[in-house]
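Novice: let me see the structure of the following:
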Amino acid sequence: MTPEEMASVREDLEAFAAELFDGFFRADQRRWGQAYVRGLLLDGRRKSVEPMAARLGEDGNRQALAHFITSSPWDAAHVRARLAWRMHEAIGPEALIIDDTGFLKDGDASACVSRQYTGTAGKVTNCQVGVSAHLATDHASAAVDWRLFVPASWDPASPRADEVKVARRIRCGIPAQVGHVEKWQLALDMIDETRSWGIDIPLVVADAGYGDAAAFRHALEERDLPYAVGISGRHTAHPAQAQPVQPVCTGTGRPAEMQNPEPAQPVKDLVIAAGKAAARPVSWRQGSRPGKGRSGFKRMYSRFVALRVRPAGRGVRKAAKDLELPERWLLAEWPTGESEPVQYWLSSLPSGMPLATLVRLAKLRWRIEHDYREMKQALGLAHFEGRTFNGWHHHVTLVSAAHAFCTLQRLAPDPKDTAQA
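Specialist: So this is what the prediction gives:
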């Protein structure tokens, strides 16, 4: 990068940071917020406060940076809202993607550290778990909200509370009102918060860790939010053509409720009954590995079955008199060479949705994995060494800001192309 290009990027960063931190009343908070984001963007293996301070030159005040990120009372939600407004405009998102990632820890002094499962390690290990929400489309995505998961062992109101961990809550600055709730409920909190910022959510995408919770799907329907969420094959449903019937009433008591004539079946059985011949080939995006495609990269390709079904359980109705179970998409990936489907989704997208579009949107979750990889490998997402609840939220928010800045730089037109035009 030429000195002129570096100067241009520095100016862009200053303007971006000024927009994010405009609501800060104190000039020193605006200064250290920009410095912290710049430190995350500078080359270097470790992105904790001390090594970043060593790279920041005149802004390399370790004590000031540590105070800003760990103790300074600024509201992370304020920055996230501004970040969401900026990235919604830049990306034009097709979905809000929900997922969680692990922050591996050696010790047990940091807020909400516990032995728990994380896909980051693929096992139960000592870690924190953060739930995040990302605005996304095929070409770009940005993390705009976060929650730190509080294990039951950290919640004094839980029967599984650990006295030692509960005693650490004050030292870690965990607010008294913050307790253990399921990750899908944290996801709903973020969805509600994102909408409160005036952000339109066209679709919610999540894996089976969230889609398996019927309460999560029902809550999305209560909010009139379309979804495409992973589920496990054990969930049950009726074929779309199944209609409830009124049982014959032989007594004088209360009439029996409408019932389906056949019991619900596992979705796996419904897809297998449709047969492998029902699977259709779909290519949904360009992959990252070299291939023989026109772009030089391999296309992502598989075979899919899409059925209209009525998920078992009454779920959410618009009116009490509506006794018919809602009709939804059941999407299953059934690759060539596999004896049975390998992945399933439920979706409330319209019945006329083309299969290729349905697959592409359900598979859009890949963007969140891309974001996690970039934020962890290049921007120090998991490098925060502070122990406080607010410090964790401050750090992940500013890492999201650094990642968003990189995304904006990638989306910006090349000055050379503009000059040639």
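Novice: use CA for all of it now, contacts and neighbours both
Specialist: OK.
Novice: ok now stretch 218-232, how far from the chain's centre?
Specialist: Put simply, stretch 218-232 sits 14 Å off its chain's centre (C-alpha atoms, centre = their mean, to the nearest Å).
Novice: need the residue closest to the centroid of this protein.
Specialist: The centroid of the chain falls nearest to Ile98 when counting by C-alpha atoms, centre = their mean (2.3 Å).
Novice: list the contacts for that residue?
Specialist: Contacts for Ile98 (C-alpha atoms under 8 Å, 6 or more residues apart in numbering) come out as Val131, Ser132, Ala133, His134, Ala187, Val204, Val205, Ala206, Asp207, Ile368.
Novice: the spatially closest residue to Trp284 that is not a sequence neighbour is in what secondary structure piece?
Specialist: Spatial nearest neighbour of Trp284, excluding adjacent residues (C-alpha to C-alpha, 6 or more residues apart in numbering): Arg360 at 5.1 Å. Under the criterion of DSSP states H and E, Arg360 resides in helix 355-362.
Novice: contacts for that helix, please.
Specialist: Val205, Ala228, Val229, Val282, Ser283, Trp284, Arg285, Phe304, Ala306, Leu331, Trp345, Leu349.
Novice: next one: stretch 178-186
Specialist: Stretch 178-186 has contacts (C-alpha under 8 Å, 6+ apart) with 131, 147, 149-152, 154-158, 209-210, 213, 216.
Novice: just the ones of the residues you listed in helices?
Specialist: Gly209, Tyr210, Phe216 (DSSP state H).
Novice: alongside the first, I'd like the structure of this one:
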Amino acid sequence: MDVQALRQLKPELDRFLDRYAPLFGRDEAAAHAHRFVQGLLLGGDRRSVENIAEAIDGCVVRSLQKFIAQSPWSDDQLLEQLQGDVVADLGDPDAVLNVDETGFPKKGTKSVGVKRQYSGTLGRTDNCQVGVFVNYRSTKGHALIDRRLFVPEEWAADAPRRTSAGVPEALVFRTKPQLALGMVQQALARQMPFTWVTGDSVYGDSPTFVQGVRGLGKWYVVDTSADARVWVAEPVVVPAGTKGTRGRATTAPRVTTTPERVDAVVAGLPATAWTRVVVAEGSQGPRIFEYASLWVWFSEEGLPSGRERLLVRRSVGQEPEVKCHRSNAPAEIPVERLAQVRGCHWSVEQSFQAAKGECGLDEYETRGWVGWHHHTALSLLALWFLARQKCRLGEKRAPDERARGTGLARPSARHAALG
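Specialist: The predicted model follows:
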């Protein structure tokens, strides 16, 4: 956003930030927050504290650094109010929570949680931090609403390193699926309306995550890897304590049959199993895939899940790409609706692009726990302001943001872009 555009939106931004001002405590801290968000929206070569202080009147570098890295205001309270505002504008009982992670490239070893680890953002293993995020998506729009910093196990076990980075004493190691589940649980506790949860195979292959979402009474459409195991017929589970032929009682439940790999099951599907579905209206016309669906029982740590659908998506072309999903939605939910829900996952990727490109989500220079959480919370706040303004000003959505109607493939007119 250039200076002129920001100046035109200044009255709206002032009113927007005034709603959050009491959460920062002192008036001086609220003023720092106001200027910092302006700096994030202003853009420039890099939205570090120093650059923001140079660009925004009234900023003092050291005071702004202290506000981000040390000030006692609660980023969780800030995001709780943001979530309430998102519900007020976008809330829908049939909404989708999309979970995903993104990487933040870093040099050195002192930034909290940094290590050589895989980052989908970079497409490789590199020195970086990883944050797990949740995006709220309804037919009215979408927004990033929460995040958790992934702290690797070696970091969590290193007391001197934790102390140096300001990691809270109560923090224990949590996997990415555990972090994501915690945010889904918190969204439900804060009475955010939603029915669906999506995620890639990091979450779909995690028994902790899928069992946790099922326990909340929510439905998921999550990716599953090709080497996941399933039973295509309900397996027989022998309970613990059952005596075998030799008179010995089993110490744990066991299954009498061996599950198959997902890719082997997919390879055996007949040609009649596939149906063409329009997933979305893209910039080049309808986005069409072929889908197949069958009921299976997934192996979760060797034991069967409840009866679920294995949803297989195949691209249309000479060299089709196949992706597999799993869903615990009941039988009355059609395949077309499951495809539509999984298609909503695009919005979290778009949110990452906007948050980094327009709101400086990845342009922080602070190394500590408090600084990372303060910076990312204010970036999410800036992103939410932009989302509200685009809606208020009636800007046309990008092609992939058009109404994502889904149905059987058939000739159809292109949907008009929505303001």
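Novice: mind checking the TM-score on these two?
Specialist: TM-score for the superposed chains, counting by TM-score structural alignment, normalised by the length of the second structure: 0.84, backed by 390 aligned residues with a C-alpha RMSD of 3.1 Å.
Novice: the residue nearest to the centre of the first structure - that's part of a strand, no?
Specialist: Yes: per DSSP: H, G, I helix; E, B strand; the rest coil, Ile98 of the first structure lies within a strand segment.
Novice: mind listing the helices for the stretch 101-250 of the first structure?
Specialist: For the stretch 101-250 of the first structure, the helices defined by DSSP state H, counting those that start in this stretch occupy 163-172, 183-196, 208-211, 214-222.
Novice: who are the packing partners of the third one?
Specialist: Helix 208-211 of the first structure sits against helix 183-196, strand 227-231, with contacts defined as 3 or more C-alpha pairs under 8 Å, 6 or more residues apart in numbering; DSSP states H and E.
Novice: wait, a strand at Ala306 of the first structure?
Specialist: Yes: judged by three-state DSSP, Ala306 of the first structure forms part of a strand.
Novice: for it, which non-adjacent residue is closest in space?
Specialist: Leu331 (4.5 Å).
Novice: ok, the one you found - how many residues close by?
Specialist: Using other C-alpha atoms under 10 Å, Leu331 of the first structure is surrounded by 28 other residues.
Novice: would you confirm that Ser74 of the second structure contacts Gly25?
Specialist: No: using C-alpha atoms under 8 Å, Ser74 of the second structure is not in contact with Gly25; the gap is 9.5 Å.
Novice: still on that earlier bit, can you redo the ones in helices among the contacts of stretch 178-186 of the first structure as TSV with distance to Arg254 of the first structure?
Specialist: Formatted as TSV, those follow (distance: C-alpha to C-alpha, whole Å):
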residue	distance to Arg254 of the first structure
Gly209	40
Tyr210	38
Phe216	32
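Novice: just among these, which is most surrounded?
Specialist: When neighbours are counted by other C-alpha under 10 Å, Tyr210 leads those with 22 neighbours.
Novice: now which residue in the second structure aligns to it?
Specialist: Taking TM-score structural alignment, Tyr210 of the first structure has Tyr203 as its aligned residue in the second structure.
Novice: so that match touches Phe209, yeah?
Specialist: Yes: in this structure, Tyr203 of the second structure is within contact of Phe209 by C-alpha under 8 Å, at 6.0 Å.
Novice: ok, the residue nearest to Ala306 of the first structure to Met6 of the first structure distance?
Specialist: Taking C-alpha to C-alpha, to the nearest Å as the measure, Leu331 of the first structure and Met6 of the first structure are separated by 47 Å.
Novice: what's the answer for Phe103 of the first structure, then?
Specialist: In this view, Phe103 of the first structure and Met6 of the first structure are 32 Å apart by C-alpha to C-alpha.
Novice: more neighbours: these two, which one.
Specialist: The neighbour comparison of Phe103 of the first structure against Met6 (other C-alpha under 10 Å) goes to Phe103, with 18 against 11.
Novice: for that one, give me its contacts.
Specialist: Going by C-alpha under 8 Å, 6+ apart, the list of residues near Phe103 of the first structure reads Thr120, Cys127, Gln128, Val129, Gly130, Ala382.
Novice: counting neighbours, what do you get for Ala170 of the second structure?
Specialist: Taking other C-alpha under 10 Å as the criterion, the count of residues near Ala170 of the second structure is 5.
Novice: so who does the alignment partner in the first structure of Lys218 of the second structure touch?
Specialist: Under the alignment (TM-score structural alignment), Lys218 of the second structure maps onto Leu225 of the first structure. Contacts here follow C-alpha under 8 Å, 6+ apart; on that basis Leu225 of the first structure touches Ile201, Pro202, Leu203, Val204.
Novice: now a PyMOL select for only the buried ones of those residues.
Specialist: Buried residues within the contacts of Leu225 of the first structure, by 16 or more other C-alpha atoms under 10 Å, are selected in PyMOL with:
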select buried, resi 201+203+204
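Novice: of the contacts of Leu225 of the first structure, which belong to strands?
Specialist: Among the contacts of Leu225 of the first structure, the members found in strands (DSSP state E) are Val204.
Novice: any idea what Ile174 of the first structure aligns with in the second structure?
Specialist: Per TM-score structural alignment, Ile174 of the first structure is aligned with Val167.
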